[in-house]
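Colleague: Give me coordinates for this.
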Amino acid sequence: MTSPLVGMRAVVTGAAGGIGAALAAELIERGASVVLADLSPTVVDTAAVLGTSAFAWTGDVSSVEGIGALIDSADDSLGGIDLYFANAGIIGPSMLGESDADWDAIIDVNMRAHIRAAQALVPRWQEAGSGYFVATASAAGLLTQIGSAAYSVTKHASVGFAEWLAMTYRDDGIRASVVCPMGVNTNLLDDAGPAGGAAQKAVTSAGTVLEPAEVAAIVLDAVENEQFLILPHPEVLEMYRMKGSDYDRWLRGMSRYQARLSEQ
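Modeller: So this is what the prediction gives:
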């Protein structure tokens, strides 16, 4: 069966490695052309391995200027953008952070980058009558991340923004999805960032750590079916239901869980 993604033109941010690189590879496998975007120059090597349907762009996707330059590059390389995968993300500071600068950095990468891309793309997609925005959030956007307020807040914002896009522009032919995985075998998980220790234990002990290629296949299967909430770890849905059914009980349980992790 031919994939609906054949002939599509996609941009994937945070694509030098991890989920982003896997998404780009899977998109190409399904017949799309892709611009791989990343702040790291190694994205050039990642794209080169994927063949003639892959194009590299190096720059900062968290700024208005960077988003504009990326879109111009994709227009030149692909002739347009049908799908945009807002995948770039950072861990950010532990706990409450120590400065506005800590928060500014993660808000720009994990949240404002999505907003700025949508502001640039939605008008052209409205005119075309189609377009697809896919945000990589996290299970932390549904359940909250132990050890990092900034990561939790920005991932909740990512979920909320994608949801708003999905309901607001549906009649214009625009679709949106949000990806909320738990543990994935990437540098982001290995490094754990300033949150470290308890945060990493919470992720790795909560469920299976998936490979990026596994996540990419799940994501694109869902995109082909225009599914909004994409959960590579199905157990997240049950946790989310438990949280919503008794919020106070959930908070008490998470507090106890955090204390146990800190003791280990």
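Colleague: For the rest of this, base every contact and every neighbour count on C-alpha atoms.
Modeller: Will do.
Colleague: show me where the protein has helices.
Modeller: 18-29, 43-50, 64-78, 100-107, 113-128, 140-143, 149-168, 187-191, 196-206, 212-224, 235-245, 247-263 (DSSP state H).
Colleague: can those helices go into CSV with extra columns for distance to Gly89?
Modeller: Formatted as CSV, the helices of the chain follow (distance: least, Cα to Cα, whole Å):
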stretch, distance to Gly89
helix 18-29, 10
helix 43-50, 15
helix 64-78, 15
helix 100-107, 8
helix 113-128, 9
helix 140-143, 13
helix 149-168, 9
helix 187-191, 9
helix 196-206, 16
helix 212-224, 15
helix 235-245, 20
helix 247-263, 24
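Colleague: could you redo these as CSV and give each row distance to Phe85 and mean neighbour count?
Modeller: Converted to CSV, the helices of the chain look like this (distance: least, Cα to Cα, whole Å; neighbours: other Cα atoms under 10 Å):
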stretch, distance to Phe85, mean neighbour count
helix 18-29, 8, 24
helix 43-50, 15, 17
helix 64-78, 12, 17
helix 100-107, 17, 16
helix 113-128, 9, 18
helix 140-143, 17, 22
helix 149-168, 11, 21
helix 187-191, 18, 14
helix 196-206, 23, 17
helix 212-224, 11, 19
helix 235-245, 21, 14
helix 247-263, 31, 13
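Colleague: Ok, which of those helices comes nearest Thr58?
Modeller: With distances scored as Cα to Cα, the stretch of those nearest to Thr58 is helix 43-50 (7.1 Å).
Colleague: close enough to count as contact, Phe133 and Ala176?
Modeller: Yes - shown here, Phe133 and Ala176 form a contact pair, counting by Cα atoms under 8 Å, at 4.6 Å.
Colleague: Now the common contact residues for these two.
Modeller: Ala162 (Cα atoms under 8 Å, 6 or more residues apart in numbering).
Colleague: Let's compare: structure for the following, please.
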Amino acid sequence: MKIKDANIVVTGAGSGIGRALAHAFVRHGAASVVVADRDEVAAMAVADEINGRACQVDVASPAAMDWLIEMAEQDGPVDLFCSNAGITVRGGTGVSEPEWERIWRVNVMAHVACAKRLLPGMLERGSGHFLNVASAAGLLSQFDAPYTVTKHAAVAFAEWLSITYGDQGIGVSCLCPGGVDTPLFRSESEARQHAMGEGLLGPDQVAEIAIEGLLENRFLILTHEAVREQAMRRARDTDRWVHGMRKFFSSVRDKEQRH
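Modeller: Next up, the predicted model:
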């Protein structure tokens, strides 16, 4: 994947990793960057910072995704689509169906929507790249079921895209960050932040790791070696890993209840 002179779209680019990616792409010579975010003010602020174009969009809306891609293609074909927008919902089986549907649309179906709309043109040209931002939770597990389930699904969809279209000129990368100092991370409880904060990275560090992975055409882009090690432990002995995670989650919940 070549960043220089590429036309790029980044969703969820108003803050956190998305904002850092938008800045990094400009530093690496992108021809244009569309800054897409549900928060129009934040999108406009980042677009002003990088001399890009802002687009207010709710990625859960198929019509909004149509508009985003139509606007982005005014600069020419989209070379790289970064599906970065994501949300979290606290809880497990008690989460309401509307909340499950909302997080599913944002964390999974937004990836599907952009691929559905961009693949025909990319296949015709024989080029194009998707960067789907998932999470370490897509390889392991985290405290809240909706987040973990949807991030696993996001990784699976990215794998399917790569397997299905990788021999037809379509690049796919899946970024699975560990602990990153973002608004989403800071919204967690103190106990969870402490549990997930080992090796905490800044968004700019994650963006540079993502760029490196894209330039090398890597599928799986990890920011923390510990995530790779945990995933290998999980694959080698899943039962042992699940038992260990039970103890870990239980200890974190105990700390949350004490505070």
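Colleague: what's the TM-score for these two chains?
Modeller: The TM-score (TM-score structural alignment, normalised by the length of the second structure) is 0.95; 253 aligned residues with a Cα RMSD of 1.3 Å.
Colleague: Select, out of the helices of the first structure, the one closest to Arg9 of the first structure.
Modeller: Evaluated over the helices of the first structure, closeness to Arg9 of the first structure peaks at helix 64-78, with 6.2 Å, by Cα to Cα.
Colleague: and the closest one, how far out from the chain's middle?
Modeller: Between the centre of helix 64-78 of the first structure and the centre of its chain there are 19 Å (Cα atoms, centre = their mean, to the nearest Å).
Colleague: now swap in stretch 14-29 of the first structure and tell me
Modeller: Distance, centroid of stretch 14-29 of the first structure to centroid of chain: 12 Å (Cα atoms, centre = their mean).
Colleague: Then stretch 171-191 of the second structure?
Modeller: With Cα atoms, centre = their mean, you get 9 Å for stretch 171-191 of the second structure.
Colleague: Span of that stretch from start to end?
Modeller: Terminal residues of stretch 171-191 of the second structure lie 38 Å apart, using Cα to Cα, to the nearest Å.
Colleague: Counterpart of Leu142 of the first structure over in the second structure?
Modeller: Per TM-score structural alignment, the equivalent position to Leu142 of the first structure in the second structure is Leu139.
Colleague: Over to Ala24 of the first structure?
Modeller: Match for Ala24 of the first structure (TM-score structural alignment): Ala22.
Colleague: For its match, give me its contacts.
Modeller: Applying Cα under 8 Å, 6+ apart to Ala22 of the second structure gives the contacts Val10, Ala13, Val33, Val35, Ile50.
Colleague: ok, Val134 of the first structure - contacts?
Modeller: Leu83, Tyr84, Phe85, Ala86, Asn87, Ala162, Ala176, Ser177, Val178, Val179.
Colleague: tally of neighbours for the closest residue in space to Arg228 of the second structure that isn't next to it in sequence?
Modeller: The shortest distance from Arg228 of the second structure to any non-neighbouring residue, by Cα to Cα, 6 or more residues apart in numbering, is to Leu222 (7.4 Å). Using other Cα atoms under 10 Å, Leu222 of the second structure has 20 other residues around it.
Colleague: The equivalent of Leu222 of the second structure over in the first structure and Leu23 of the first structure: what is the separation?
Modeller: Counting by TM-score structural alignment, Leu222 of the second structure corresponds to Leu231 in the first structure. According to Cα to Cα, Leu231 of the first structure stands 15 Å off from Leu23 of the first structure.
Colleague: can you check Leu70 of the first structure too?
Modeller: Taken as Cα to Cα, the span from Leu70 of the first structure to Leu23 of the first structure is 18 Å.
Colleague: Ala198 of the first structure too?
Modeller: 29 Å.
Colleague: With Asp82 of the first structure instead?
Modeller: 15 Å.
Colleague: check contacts around the residue mapped onto Met232 of the second structure from the first structure.
Modeller: Using TM-score structural alignment, the partner of Met232 of the second structure in the first structure is Arg241. With Cα under 8 Å, 6+ apart as the criterion, no residue contacts Arg241 of the first structure.
Colleague: do you know how far Arg241 of the first structure is from Gly79 of the first structure?
Modeller: Applying Cα to Cα to Arg241 of the first structure and Gly79 of the first structure gives a distance of 42 Å.
Colleague: Same question for Ala69 of the first structure.
Modeller: Ala69 of the first structure sits 14 Å away from Gly79 of the first structure, taking Cα to Cα as the criterion.
Colleague: swap in Ala206 of the first structure?
Modeller: Taking Cα to Cα, one finds Ala206 of the first structure at 43 Å from Gly79 of the first structure.
Colleague: ok, now Val179 of the first structure?
Modeller: In terms of Cα to Cα, Val179 of the first structure sits 27 Å off from Gly79 of the first structure.
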